[in-house]
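# Sharing a model that was predicted from the sequence below.
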Amino acid sequence: MSVVVDFETDGFALIESVVDPEELKALAPVMLREGAVGGSRCLLERPEIAALAVSLKTHHVLQSLIPKDHVAVQCTYFEKSSDRNWLVALHQDLSIPVARRVDAPRLRGWSEKEGRLFVQPPREVLEQLIAVRLHVDACGADDGPLRVVPGSHRLGLLTPEVAAAVRADRGESTCAASAGDALVMRPLALHASSKAIGTSRRRVLHFVFGPRRLPLGLDWAVANARSQAMA
């Protein structure tokens, strides 16, 4: 099957050698400064990261998975190692960063993280989002790789009980990757990760791409989301 078919069927696809690992190493000072170690959600405001988002969208394979009118709306930095270890339980990514609060019945789960406002929008918004997890380092079985439940992105918003049953029925795929690889996924795909049991470092830049305009009076938190050049 083609990458596009795999992606639409499974809700995720690994694309190899998207970015030169040496180029990613050069971004280390950008990722690490201003308290970014371990999980900053605000990296897209930095010019080097914004430029990388444009590069990802125009990549010859990724451009077949990211709609042409989508824009980069968030970049989160994750780091996992023997010194900074954590796990993530089975879940779906349901929140998006927005510029201001809007009073609408279909919006729920308002929260504030790192001084930014997040909300859980309706399913039809979440189904349009594309996440690109760019691996700064190699991520093997001992490094706490992401595990994704194939096809679960088609099932809507799931309760924890239903999510567990879906995983038991469908199983999960472990997404090992080399430095410079990109795991493209639908945020509604059920996913989890275990603690690392090795001694290496697993760093990921997690980009989210979404439609230029949002419904219900919402605007993206990123100031230049509407003015990003269409690639």
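Good, I have the coordinates. Numbers count the residues shown, from 1 in each chain.

# can we go C-alpha only for contacts and neighbour counts from here?
OK.

# so Arg202 sits right up against Leu134, yeah?
No - contact criterion CA atoms under 8 Å: Arg202 and Leu134 do not qualify, at 10.9 Å.

# Show me which of those two is the more surrounded one.
Leu134 (27 against 23; other CA atoms under 10 Å).

# check contacts around that one.
Under the criterion of CA atoms under 8 Å, 6 or more residues apart in numbering, the contact partners of Leu134 comprise Gly180, Asp181, Ala182, Leu183, Val204, Leu205, His206, Phe207.

# Okay, one more to line up with it:
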Amino acid sequence: MNYSTQIDSEGFSILNNVFTENEIQNIISLIENKTADNPENNTFRKSQDLFAIRQFHKEIPETLPYIFNQKLQDIIETNFGKGYFITKSIYFDKPEKSNWFVAYHQDLTISVEKKIQTENFENWTVKQNQFAVQPPTEILQNNFTIRIHIDKTTKENGALKVINNSHSKGILRIEKLNFESEKETICEVEKGGIMIMKPLLFHASNKTTNNERRRVIHIEFSRQNLPNGLEWSEKTILQN
């Protein structure tokens, strides 16, 4: 299953039927068990509009054998090659009545273990004792994200909207995009499907309008070593 041409040209690709119903149910059970046991965990963020688990692959590592089934491993290797590792993961649960939306943006930061002033690494921030920084553009250009859809995702329950090919323009202020001439796609994905996207692709998410839940596992990948002693804070090597 080679979608690399589409990912390069459009900035994203949607692949359905990557996970079986049984694999999805196993992932859901592990998440529900963990969240029931740890309601006060500070890497969990819960509100009426959003429930999120940061560092998901470290918080619930038991999910990884189900997530990295043979199909997903083959997709990664066929489209990107070998040597990729996880650099960040987040579980998002957009509840049935969520009025939360996200405006168009690019994913411009990476998580690192500690702050080391380094040329072309800019806009340092710290959240939950974790440092984030905007790396040089070429690092972002060579990374990719996979979003695993635990629920059927449609425009009515907050599917991502993207601006096709916007990743090819580099880091850009949103005002520089001429929406009149750009192509926008609503990325509807079946339960058990995935969306692959490039970090520099402009993407957004609308409010939920159909009272249906939308759960997604967002995983970012790289195979690049960082300079000057900087280390990926969530780096996890994939085990076959």
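Yep, it's here. All figures in this text were calculated on a predicted structure; none of them were measured in a lab.

# Any idea what the TM-score is?
Laid over one another, the chains give 0.88 as their TM-score (TM-score structural alignment, normalised by the length of structure 1), with 225 aligned residues with a CA RMSD of 2.1 Å.

# Tell me where structure 1 has helices.
With DSSP state H, the ranges of helices along structure 1 come out as 3-10, 21-25, 28-32, 47-57, 123-126, 160-170.

# Could you say which one of the ones you listed comes nearest to Leu90 of structure 1?
When the helices of structure 1 are compared by CA to CA, helix 160-170 sits nearest Leu90 of structure 1, at 7.5 Å.

# Buried residues, the closest one. List them.
By neighbour count on 16 or more other CA atoms under 10 Å, the buried set for helix 160-170 of structure 1 is Ala163, Val166, Arg167.

# Would you convert the helices of structure 1 into a markdown table that also reports distance to Leu117 of structure 1?
Rendered in a markdown table, the data for the helices of structure 1 read as follows (distance: least, CA to CA, whole Å):
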| stretch | distance to Leu117 of structure 1 |
| --- | --- |
| helix 3-10 | 30 |
| helix 21-25 | 29 |
| helix 28-32 | 21 |
| helix 47-57 | 20 |
| helix 123-126 | 17 |
| helix 160-170 | 24 |
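
# nearest to Pro215 of structure 1, of the ones you listed?
Closest of these to Pro215 of structure 1 is helix 123-126, at 8.2 Å (criterion: CA to CA).

# Residues in contact with the closest one: which ones?
Leu94, Gly156, Leu157, Pro187, Leu188, Leu214.

# If we use 7 Å, what do you get?
For helix 123-126 of structure 1, the surrounding residues in contact (CA atoms under 7 Å, 6 or more residues apart in numbering) are Leu94, Gly156, Leu188.

# Return the residue of structure 2 aligned against the second one.
For Gly156 of structure 1, the aligned residue in structure 2 is Gly170 (criterion: TM-score structural alignment).

# Also the first one?
In structure 2, the residue paired with Leu94 of structure 1 is Leu108, using TM-score structural alignment.

# cool, and the last one?
Per TM-score structural alignment, the equivalent position to Leu188 of structure 1 in structure 2 is Leu200.

# From Phe121 of structure 2, how far out is that match?
Spatial separation of Leu200 of structure 2 from Phe121 of structure 2 under the definition CA to CA, to the nearest Å is 16 Å.

# and the buried residues of helix 160-170 of structure 1 as JSON lines, adding distance to Val98 of structure 1?
Below are these laid out as JSON lines (distance: CA to CA, whole Å):
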{"residue": "Ala163", "distance to Val98 of structure 1": "27"}
{"residue": "Val166", "distance to Val98 of structure 1": "30"}
{"residue": "Arg167", "distance to Val98 of structure 1": "31"}
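
# and of those residues, the nearest to Cys42 of structure 1?
Closest approach between the buried residues of helix 160-170 of structure 1 and Cys42 of structure 1, by CA to CA: Ala163, at 28.8 Å.

# ok, back up a step: go through the helices of structure 1 and name the closest to Gly39 of structure 1.
Checked against CA to CA, the stretch from the helices of structure 1 lying closest is helix 28-32, at 9.6 Å.

# ok, now which residue in structure 2 is the farthest from the centroid?
In structure 2, the greatest distance from the average C-alpha position (CA atoms, centre = their mean) is reached by Glu180, at 27.3 Å.

# is it true that the match of Leu94 of structure 1 touches Gln134?
Yes - the criterion here is CA atoms under 7 Å, and Leu108 of structure 2 meets it with Gln134 at 5.6 Å.
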